[in-house]
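Trainee: Everything below, folded, please.
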Amino acid sequence: MSLQLLVTLGVFAPLLGAAVAGFFGRRIGDIPSQAVTTGLLFFSCAVAWTVFGQWTWGHLEPFTVTLAPFINVGDFQSNWAIRIDALSAVMLVVVTTVSSLVHLYSWGYMAEDDSRPRFFAYLSLFTFAMLALVTAADFMQLFFGWEGVGLASYLLIGFWFKKPTASAAAIKAFVVNRVGDFGFALGIITVFWMFGTIQFAELFPMIASRQGEGWEFLGQTWSALDLAGVLLFIGAMGKSAQFFLHTWLPDAMEGPTPVSALIHAATMVTAGVYMVCLLSPIYEYAPTAALLIAITGGITALFAATVGLAQNDIKRVIAYSTCSQLGYMFFAAGVGAYQAAMFHLFTHAFFKALLFLGAGSVIHGMHHEQDMRKMGGLWKLLPVTYAVMMIGTIAITGIGIPGHEFKFGFAGFYSKDSILESAFAAADYSPVGLFVFFIGLFAAGLTAYYSWRLIFMTFHNKPAWKHDHAHDDHAAPHAQIETHAEPLPDDRGHAHDDHGHGHHGPLKPHESPWVMLVPLLLLSVGAIASGFAFYEFFVGHHEHEFWRGAIFTGPENHVIHDSHEVPTWVLWAPLVVSAIGTFAAVYFYVLREGLARRMAERGGPINSFLSNKWYFDEIYDVLFVKGARALGDLFWKVGDVRIIDGLGPNGAAWASLKSAARLAKVQSGYVYHYAFVMLLGVAGLLAFAIYAWGA
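Mentor: Model (predicted):
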């Protein structure tokens, strides 16, 4: 079997699984639906690793498989195709590895849910849309995959659709992403207007020749490439939850935890980073757009890290951590270090999926409790979960041994330090290089603090769960209706299980089943070794051979090369700030246990500001939600009901009714009334005749 055919089968296998589970799940049953979808995902994963291995070590050349015409209207030509190069090979591995392990993990996590075929169908549909996105050979297929993951994420976030908060979160994610997607669509239109093509192979070689081309608007000349780059980046801002369009991300935690791992670790939220790196030929010649990307990424990294300090829901802490790490990737791409951005995307997939699924294991063991203030002392009761969460935390905090010739650490150490070193080196090329470097340093310290805060509150502090009594037979209905982690609506209840429901006394936390632990152990390998194993290929000595033109850098862009020659203090600075953040967490949550809680309970403006997420939801509610509702009421109640209906059909009907009612009074039924009317008529006729005769 040729590699081209194998790749085609690997891309479409999740779609087949989604169709089988979605259309025939109720007939074939839960286990066959799970087996089909999971088996096909592992097949796609094997194909992805085969392609990645041949690309990395076997010198595979880029190729495109054209499958069928997609949309052909005049000069607008789009074909359904599968493009394989370094970028798509990396994304294939990331998407299929995380998705296949999430499928396997969900066998245990969703074991009691009564809609498992639907859940697994949605997971596979999401994965297919993501694979279509990362293998697209033109903007049209890219947009198809872009919207496909948006639709699938809406279905997954609102999977428990009878739960009001889940439905609201799904709608919010869908609407906020539509804002970004509107900009993305305008960007595609701008590219087609400029170049007359949306095919990447035709487009990229033409960009350099159009550098500096202007566009007249409002009496000003605007850079057309910058315009296209900014519009396309607006799409990335929505999909990757960047500052201003980030508000959907934490609310998306209403979906089942496997969904959080799939969407927020390695797939949907990284689509924007992938798109910016794919379009490096545009951004290399669009300095204003690149500057906007770097500034937005830096602000996002800082904003999300500050908010993560004050969150108590274990999943929301990790969600804001995702938002912050995406900021790192974007500011790396903004300063021209696309390779470093993709390297962090690659390593982040392993340790963030590990942290999300590890959090799901904690929630499962804690009988669907997500508040870290009600946890503590779990390291002895959940030893495997504790071990993998420690690995994920070490990876994300970037603890390691820095150096020019030798460096060693877990995955996040290599990729995050590469971004910071590139940002410092970019000071010679980008006016915001030092700005994002210092923001990244500060965010690294905050990341260490809230990451270790999560570990200490969850696993090491005094057990708070011993004081929370189990749900007894008289408990509120929602206490008995969770599959594993998040409560379901009352009419989706399940029988009591071995989690301890239905008896009196405190519930004792327990370790998760092995079907959930095996994916955690496999992800741990990636969180430990992916940085060390692939550093040289992504950003090291072999980066030119690895990327092979998939990422374009202009003749003046030497950021990656210069990042290896930064001063020694730049190498050690991330470790120092991470150590400071770690020691601060130790002080507040170990040495002075309870101090941070007492400070939070006293409140204060800073705590309120951070715990309320900079009040973005409240501001958006006033400006957009209530504003849109008021505008809608104006058009509806005034424009439609009073003016259009009032003067139109309703007004005419009202006038007819009133006229008919008055005319009806004339028909009294009395003969003398009719005789009087006839007399008036005769008198009128005589008067007219006399007048006409006299004239």
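
Trainee: Every contact and neighbour count from this point should use C-alpha atoms.
Mentor: Will do.

Trainee: Just give me the longest strand of this structure.
Mentor: Secondary structure of the chain per DSSP state E: the longest strand is strand 63-73.

Trainee: I'd like to know which elements that strand is packed against.
Mentor: Applying 3 or more Cα pairs under 8 Å, 6 or more residues apart in numbering; DSSP states H and E, one finds that strand 63-73 contacts strand 76-84.

Trainee: re earlier: distance from the longest strand of the chain to the middle of the chain?
Mentor: 28 Å (Cα atoms, centre = their mean, to the nearest Å).

Trainee: For the comparison step, fold the sequence that follows:
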Amino acid sequence: MNNLLAYIPAFPLLGFLVLSIAGRKMSKNLVALTGAGTICISAIISLVIAAGFISSPPTEGFISTSVWHWFTLSDFIVNIGLRADALSVVFIFIITFVGALIHIYSAEFMRHDEDYARFFASMNLFVCSMLLLVLADNLVLLYLGWEGVGLCSYLLIGFWFKEPTNNHAANKAFLITRIGDTAMLIGLFLIFHNLRTLNIQEILLLAPQNFSTGSSEITLIALLLLAGGMGKSAQVPLQTWLPDAMAGPSPVSALIHAATMVTAGVYLVARMNAVFALSPLAMSIVAVVGAVTLLLAGCSAMVQSDIKRILAYSTISQIGYMFLALGVGAWTAAIFHFFTHAFFKALLFLAAGVIIESLHHEHNIFRMGGLKKSMPVVFVTFLAGAAALAALPLVTAGFFSKDPILWYAFSSEKGNAWLWMTALLGAFLTAFYTTRLMIVVFWGEAKTAIGHHPGKAMIIPLIILAILSVTAGFVEWPHNMIHLTLFSDLLHQQLPEVALKPDLPAESLFQLIAALTTFAGIALGYMLYYRKTYLATSWLQSPSVAGVHNLFKSGWGFDHFYRAVFVQPFLFITRINRTDFFDRIYDGIASLNIQLNRFLSLSQNGSLRWYVVGVLAGALFIITLQLLL
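Mentor: Okay, here's the model as predicted:
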């Protein structure tokens, strides 16, 4: 298995290189075969490694390979080294398997785009960067992958760059994530300053030996790493880039939200669990950030009218659940929700892409409707993804992964009733806006005629993801129902078990409350958008309700606040400083060169007589110098 490890990121990289160099000369069939084929090969290799890892676990708990020596600075040696343990295996499986389905879907979805090769080249590089990030055995290589996914997100969000709004969205994503990336880079410097290594396993081993629990140094390092994770995973207050990132093609949205980019922060915190565990304050902040994010994003998702923005806010909210789980020490619960979320969120975005394409690029859900009968396969698959998102009890993967988070938010030693109630309210909001989305899009009268139906390349990935959205959660059941913990048993090789409070109430009581909360959200959505639609309209006529509605729809006004506090003052300063002292120095150098150019160009006037005079003058000048000297 060690020999196969390097091939997982190598094939997507190969696809990127081939398509970048020769893509314009290749047929679209060959482009699709290269782009999707290389990811499929990586997915097969990942499945082989995962199967071997589960059936015959390595004695050391991991497999590794060193590809080559990268660089040496004094006694600091960095290699291109890959390491796969239980945590990495879960991530590479999701990245390659879900990524392969998205690439197959893209082969048809992007078929008529003039930049077909550029799209697949960027997608392949995206997958390669994410694979490097999760397989890196040192933080330098991890940071290379980290910046790689940032670059690729910029390229793909702004893929249709002829539209100014798309360029703005790409720039916004790039700049906001840079804030977190800068903080993370400072954290890496502090780690090296204190431990003299950036090898991940050495850090996890040395950190408890060199830092006391709760010390200011380890807390600062953990918070800087958290800031990096908040930027990539779109957590409050660095979440504003993700809704605008919907400017990219639907396959890009699916890849960013399900298998790459936004899950990078979850991976970073989980991977550096020993560092975070040494700082109770940092752990509490991780939990609070997740709780606040899931609630704010859930409120915003309730009132959006763009189908992709609803799903975008949903992703922010669901990643918030993962951060909440990480913050209370439920490491495996967070990764399990990442696992199931990848399937149903990829499904929802791909299905949304089918709907948008079929309805002549219509994004507004209130201009859709009636698709239940006209697009039955899309309806059934979308329903499976929506049910999983709403965590419909016992029949969807979303329930099996979200239920432990709700339980541990209360029962963990680091949990409390406030975190649990916030997560419970978020579950209610999720069920509500998911029901609203389903009813408005698929029930009622059709408001936009269907232009064309999708082909098999787009439908088959939906069916596969729909099946997994229902069944993927069956590998991990609640402890009080069935003792089946295959997923957590695998991850406990790498991640600590959650510590529970003593004398806890019955878990079944919390499950019953969560189930009733989910059904209450579904019932409210059904009433307001199917049975008594006039209620929602009449409520919006109230100034106070309309004000709250607009606040939620604007994403709680974060963009307006940042523009007023940071963007406009910065632009004002740049306008004042446009002709500062240093600019005058460089302008003076440029002006001097221009004047010298004009003076010397006088000799190049095209007159043979002037050229002869110049040669004679030069010769006389040289002879005169020789006579004088």
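
Trainee: Quick check: the gap between Thr240 of structure 2 and Leu311 of structure 2.
Mentor: Remark: distance between Thr240 of structure 2 and Leu311 of structure 2 (Cα to Cα, to the nearest Å) = 14 Å.

Trainee: I misspoke; the intended subject was Asn138 of structure 2.
Mentor: Using Cα to Cα, Asn138 of structure 2 is found at 34 Å from Leu311 of structure 2.

Trainee: what about these two, which has more around it?
Mentor: For the pair Asn138 of structure 2 and Leu311, the greater number of neighbours falls to Leu311 (26 against 22), based on other Cα atoms under 10 Å.

Trainee: The more buried one -> structure 1?
Mentor: Here Leu311 of structure 2 is matched to Ile318 in structure 1, going by TM-score structural alignment.

Trainee: isn't there a helix covering its match?
Mentor: Yes: Ile318 of structure 1 sits within a helix when classified using DSSP: H, G, I helix; E, B strand; the rest coil.

Trainee: count of neighbours near the residue nearest to it when sequence neighbours are not counted?
Mentor: Once flanking residues are discounted, Ile318 of structure 1 sits nearest to Phe356: 6.9 Å by Cα to Cα, 6 or more residues apart in numbering. Residue neighbour count, defined by other Cα under 10 Å, stands at 28 for Phe356 of structure 1.

Trainee: ok, now which ones touch Phe356 of structure 1?
Mentor: Neighbouring residues of Phe356 of structure 1 by Cα atoms under 8 Å, 6 or more residues apart in numbering: 257-258, 260-261, 265, 315, 318.

Trainee: run the last query once more with 10 Å
Mentor: Under the criterion of Cα atoms under 10 Å, 6 or more residues apart in numbering, the neighbours of Phe356 of structure 1 are 257-262, 264-265, 314-319, 362, 389, 392, 520.

Trainee: Could you give me the ChimeraX selection string for whichever of those residues are buried?
Mentor: ChimeraX command restricting those to the buried ones, with burial defined by 16 or more other Cα atoms under 10 Å:
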select :257,258,259,260,261,262,264,265,314,315,316,317,318,319,362,389,392,520
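
Trainee: which ones among the contacts of Phe356 of structure 1 are found in helices?
Mentor: In this view, the contacts of Phe356 of structure 1 that belong to helices under DSSP state H are 257-261, 314-319, 362, 389, 392, 520.

Trainee: Identify, from those residues, the entry nearest to Leu123 of structure 1.
Mentor: Val259 (7.8 Å; Cα to Cα).

Trainee: ok, that closest one - contacts?
Mentor: Residues in contact with Val259 of structure 1 (Cα under 10 Å, 6+ apart) are 99, 102-103, 106, 119, 122-123, 153, 156-157, 159, 252-253, 265, 356-357.

Trainee: for Tyr450 of structure 1, same thing?
Mentor: Counting by Cα under 10 Å, 6+ apart, Tyr450 of structure 1 touches 305-311, 317-318, 321, 393, 397, 456, 581-582, 584-585.

Trainee: Show me what it lines up with in structure 2.
Mentor: With TM-score structural alignment as the criterion, Tyr450 of structure 1 lines up with Tyr433 in structure 2.

Trainee: just Thr267 of structure 1 next, same as before
Mentor: Taking TM-score structural alignment, the alignment pairs Thr267 of structure 1 with Thr260 from structure 2.

Trainee: Check Ala464 of structure 1 too.
Mentor: Using TM-score structural alignment as the criterion, the counterpart of Ala464 of structure 1 in structure 2 is Lys447.

Trainee: and that match, which of the three is it?
Mentor: coil.

Trainee: And the one 3 residues further on, by the same measure?
Mentor: Reducing the assignment to helix, strand or coil with three-state DSSP, the entry for Ile450 of structure 2 is coil.

Trainee: what's the mean gap between the longest helix belonging to structure 1 and the aligned bit of structure 2?
Mentor: Secondary structure of structure 1 read by DSSP H shows that its longest helix is helix 164-195. Superposed on structure 2, helix 164-195 of structure 1 shows a mean distance to its aligned partners of 0.6 Å (mean Cα distance after the TM-score superposition for structure 1).

Trainee: number of nearby residues for Ile622 of structure 2?
Mentor: 11.

Trainee: cool, Asp113 of structure 2 as well?
Mentor: Neighbours of Asp113 of structure 2 using other Cα under 10 Å come to 11.

Trainee: swap in Thr177 of structure 2?
Mentor: If you count neighbours by other Cα under 10 Å, Thr177 of structure 2 ends up with 24.

Trainee: contacting residues around Tyr429 of structure 1?
Mentor: Tyr429 of structure 1 sits in contact with 335-336, 423, 556-559, where contact means Cα under 10 Å, 6+ apart.

Trainee: The closest residue in space to Thr72 of structure 2 that isn't next to it in sequence: how many residues sit nearby?
Mentor: Nearest residue to Thr72 of structure 2, sequence neighbours excluded (Cα to Cα, 6+ apart): Val78, at 6.3 Å. Using other Cα under 10 Å, the number of residues around Val78 of structure 2 comes to 20.
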